[in-house]
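> model the structure of this input:
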Amino acid sequence: MTEISSAMNASQERKSGGYNGFVMLAVATALTGAMIWAIGSAIYAKETGQPAGMWLGTAGFFLVVGFLSWCGFYMIQPNQGAVITLFGEYRGTDRTEGLRWVWPWMGRKKVSVRAHNVHSERIKINDKRGNPIDVACNVVWRVRDTAQAVFDVDDYKEFVNIQIEAGLRTVGARHPYDDFEENETTLRGHPDVVNSELQAELNDRLKVAGIVVDEAGLTHLAYASEIAGAMLRRQQADAVIAARKKVVLGAVGMVEDALQKLASDDIVHLDDERRAAMVSNLLVVLCGDRETQPVVNAGSLYQ
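Next up, the predicted model:
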């Protein structure tokens, strides 16, 4: 996007020379009153047999000037700007609120500089590992430079929608959906990092149109339907393995504590073979999924 913006002459917003509309309203009203007075004078002159041509010419002058003055009014609401052009040449942007006036032959295009909220459609992309995923995002943007928004792109609103999809695809392809093997940034596990990258990517893409992104974040993230079942089973398997690992580590610690307690309290003395058998039995009891069936040894410990 930087190469595109440097390849063309970027526009830059500047303040226009619009006039106070209430002052011009008084002027337009005065011109209209003067036209009515001139018409009345022409009628009176014609009734009294005096020349009325001068009065008619004066009335015509005030009619033309008054009509032009009435055609130059426009309104600007809060957080709105009017891009002023003269025969296609940019003359500035008027951001002064209220009733405004410019010469009627000057073009006026109103542009909202309020914050816009866009919720993108769900799109299918491939993550870093090539897995198809469905993603969607929410973007809050506003026009920063009205001249760039109007003159540097054809339709800045449509441009925003297209660049949101392109930026979402770019950021989504940088990271895997989930991390099964390596410790790296993932779309699911690091939302703050991904949202920051998405905002930076969109700001870089949209600066050519004079648009700034205030907030961007993923609102939907899921595996595509064709692999969702397989990935769910993989996640379940990882969860089972992690749980088993925790159970085994806990069981080993309990067995170690039990052996140390037996030895320190001088309850029973076991040789290596019997100690190994006890460790095996305790691990089976502690790590097994089903309840164990106790076996009572009626003879000697060594029989």
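
> when you work out contacts or count neighbours from here on, use the C-alpha atoms and nothing else.
Will do.

> show me where this structure has its helices.
Assigned by DSSP state H, the helices in the chain fall at 2-7, 21-47, 53-70, 146-151, 156-172, 191-206, 225-264, 272-287.

> most tightly packed of the ones you listed?
Of all those, helix 146-151 carries the top mean neighbour count, a mean of 22, counting by mean count of other CA atoms under 10 Å.

> and the contacts of that one?
Helix 146-151 is contacted by residues 10-13, 81, 83, 92-93, 111, 113, 143, 155-156, 208-211 when judged by CA atoms under 8 Å, 6 or more residues apart in numbering.

> let's go with 7 Å and repeat that
Around helix 146-151, the neighbours that count as contacts under CA atoms under 7 Å, 6 or more residues apart in numbering are 10, 11, 12, 13, 111, 156, 209, 210.

> output the residues you listed as JSON lines; include the columns distance to residue 133.
JSON lines is the format used below for the contacts of helix 146-151 (distance: CA to CA, whole Å):
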{"residue": "10", "distance to residue 133": "37"}
{"residue": "11", "distance to residue 133": "39"}
{"residue": "12", "distance to residue 133": "40"}
{"residue": "13", "distance to residue 133": "41"}
{"residue": "111", "distance to residue 133": "37"}
{"residue": "156", "distance to residue 133": "28"}
{"residue": "209", "distance to residue 133": "30"}
{"residue": "210", "distance to residue 133": "31"}
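
> of all pairs in these, which one is the farthest apart?
Within the contacts of helix 146-151, 10 and 111 form the most distant pair, 17.9 Å apart (CA to CA).

> and the two? Which one has more around it.
Comparing residue 10 with residue 111 by other CA atoms under 10 Å, the one with more neighbours is residue 111, at 19 against 14.

> enumerate every residue touching residue 285.
Residue 285 sits next to residue 292 when contact means CA under 7 Å, 6+ apart.

> Proceed likewise with the subsequent sequence, for comparison:
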Amino acid sequence: MKEEKIIIPANGYLMLFIAFSVLIGSIFLTFYKENAMFALLLVAVFIILPGFIMVQPNNSRVLLLFGKYIGTIKKNGLYWVNPFYTKKKISLRASNFDSERLKVNDKMGNPIMISTILVWRVKNTYKAAFDVDNFENFVRVQTDAAVRKLASMYPYDNFADEGLDEDITLRSSVNEVSETLEKEIDERLSIAGIEVLEARIGYLAYAQEIANAMLKRQQATAIVAARHKIVEGAVSMVEMALEELGKKQIVDLDEERKAAMVSNLMVILCGDKDASPVLNTGTLNH
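As a prediction, the model looks like this:
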């Protein structure tokens, strides 16, 4: 037997009625007939009692007889089975697993802290019970291994100065990374009959020893990008100003005056502080 076998045992309510009837009958006959032989029926009742099984919704019972797999009960209700069966309870409900924060290296070798949130449930009770030693511990260990592998496949973020141009990163590509993680974990847990319902990164950050340096780096990158936009806008505004002044013939500027005007406008538009106006009562040459 290598596959899961679903069985439906005898109705527990019927056997409960029979056991109760035998119990009452044995007590009555023992005292009425005054024959101790009828007391043996009590022994039969106590042998029957261990065979009763209550299966709640989204639970199962794996049945064994002296080491031999008999089958799995998945339908909820009250049942009666062979009293000598060994009954192992396995929950079929969805379970959450929040992994510990692991320190791993991303694709660029930067140490990062990462954890995952996994939603899983048992799909094949035979594999969960017999193909692995402890399926709950198996889920934890294989999830950690999958997270370590995932972190080494992608960089934490893109940095232009390293010539890195990745379409998928751990920080920005949440959906793509989650799909890859879910597929990786599902392949690892299939041997234990585990179905992965969802897998997502729960925590992601640089490791403490490089967190401050990377924060400064990100800030510097943001400042450079902002300055680049400011300069582009300033050049466009200066160009528009010179064009409008020439078109409307408000003032006739020679090359020297244009250069001075461009310089002043660029300083005002690109500066990070408010400009202080200076009145020039002379000429540019005096």
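
> how alike are these chains, TM-score-wise?
The TM-score (TM-score structural alignment, normalised by the length of the second structure) is 0.92; 282 aligned residues with a CA RMSD of 1.9 Å.

> counterpart of residue 128 of the first structure in the second structure?
The alignment partner of residue 128 of the first structure in the second structure, by TM-score structural alignment, is residue 107.

> count of neighbours near that match?
Neighbour count of residue 107 of the second structure, defined by other CA under 10 Å: 18.

> now swap in residue 160 of the second structure and tell me
Neighbour tally, residue 160 of the second structure, other CA under 10 Å: 8.

> gap between it and residue 222 of the second structure?
Noted for residue 160 of the second structure: a distance of 12 Å to residue 222 of the second structure, by CA to CA, to the nearest Å.

> which of the contacts of helix 146-151 of the first structure lies closest to residue 138 of the first structure?
Out of the contacts of helix 146-151 of the first structure, the member with the shortest distance to residue 138 of the first structure (by CA to CA) is residue 156, at 17.6 Å.

> map residue 236 of the second structure across to the first structure for me.
Using TM-score structural alignment as the criterion, residue 236 of the second structure maps onto residue 253 of the first structure.

> same thing with residue 158 of the second structure?
Aligned partner of residue 158 of the second structure by TM-score structural alignment: residue 179.

> looking at the contacts of helix 146-151 of the first structure, which are in strands?
Counting by DSSP state E, the contacts of helix 146-151 of the first structure place residue 111 in strands.

> tell me the one of the contacts of helix 146-151 of the first structure nearest residue 38 of the first structure?
Using CA to CA, residue 111 comes nearest to residue 38 of the first structure of those, at 40.8 Å.

> surely that closest one is in contact with residue 82?
Yes: here residue 111 of the first structure reaches residue 82: they are 6.0 Å apart, a contact under CA atoms under 7 Å.

> now do residue 11 of the first structure against residue 269 of the first structure, distance only.
90 Å.

> quick one, which of those two is more surrounded?
Taking neighbours as other CA under 10 Å, residue 11 of the first structure and residue 269 compare with residue 11 leading, 18 against 11.

> give the contact list for the more buried one.
By CA under 7 Å, 6+ apart, the contact list for residue 11 of the first structure reads 147, 148, 151, 152.

> one more time with 10 Å, if that's ok
90, 145, 146, 147, 148, 149, 150, 151, 152, 208, 209, 210 (CA atoms under 10 Å, 6 or more residues apart in numbering).

> could you measure from it over to residue 257 of the first structure?
Per CA to CA, residue 11 of the first structure is found 76 Å from residue 257 of the first structure.

> and if you look at residue 178 of the first structure?
Distance from residue 178 of the first structure to residue 257 of the first structure, by CA to CA: 38 Å.

> tell me which residues touch the closest residue to residue 74 of the first structure other than its chain neighbours, please.
Counting by CA to CA, 6 or more residues apart in numbering, residue 74 of the first structure lies nearest to residue 100, which is 5.4 Å off, once chain neighbours are set aside. Contact analysis of residue 100 of the first structure by CA under 10 Å, 6+ apart lists 18-25, 72-76, 82, 94.

> if you set the cut-off to 6 Å instead, what comes out?
Residues near residue 100 of the first structure by CA atoms under 6 Å, 6 or more residues apart in numbering: 19, 20, 21, 73, 74, 75.

> tell me how many other residues crowd the counterpart of residue 73 of the first structure in the second structure.
In the second structure, residue 73 of the first structure lines up with residue 52, judged by TM-score structural alignment. For residue 52 of the second structure, the neighbour count with other CA under 10 Å is 19.

> ok, the nearest residue to residue 52 of the second structure once chain neighbours are set aside - contacts?
Leaving out its chain neighbours, the residue that sits closest to residue 52 of the second structure by CA to CA, 6+ apart is residue 80, at 4.4 Å. When contacts are counted by CA under 6 Å, 6+ apart, residue 80 of the second structure touches 10, 12, 51, 52, 53.

> residue 78 is in contact with the second one, correct?
Yes: judged on CA atoms under 6 Å, residue 12 of the second structure makes contact with residue 78 at a distance of 4.8 Å.

> circling back: would JSON lines of the contacts of residue 100 of the first structure with distance to residue 300 of the first structure be doable?
Shown next, in JSON lines, are the contacts of residue 100 of the first structure (distance: CA to CA, whole Å):
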{"residue": "19", "distance to residue 300 of the first structure": "111"}
{"residue": "20", "distance to residue 300 of the first structure": "110"}
{"residue": "21", "distance to residue 300 of the first structure": "111"}
{"residue": "73", "distance to residue 300 of the first structure": "110"}
{"residue": "74", "distance to residue 300 of the first structure": "107"}
{"residue": "75", "distance to residue 300 of the first structure": "104"}
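
> many thanks, we can stop here.
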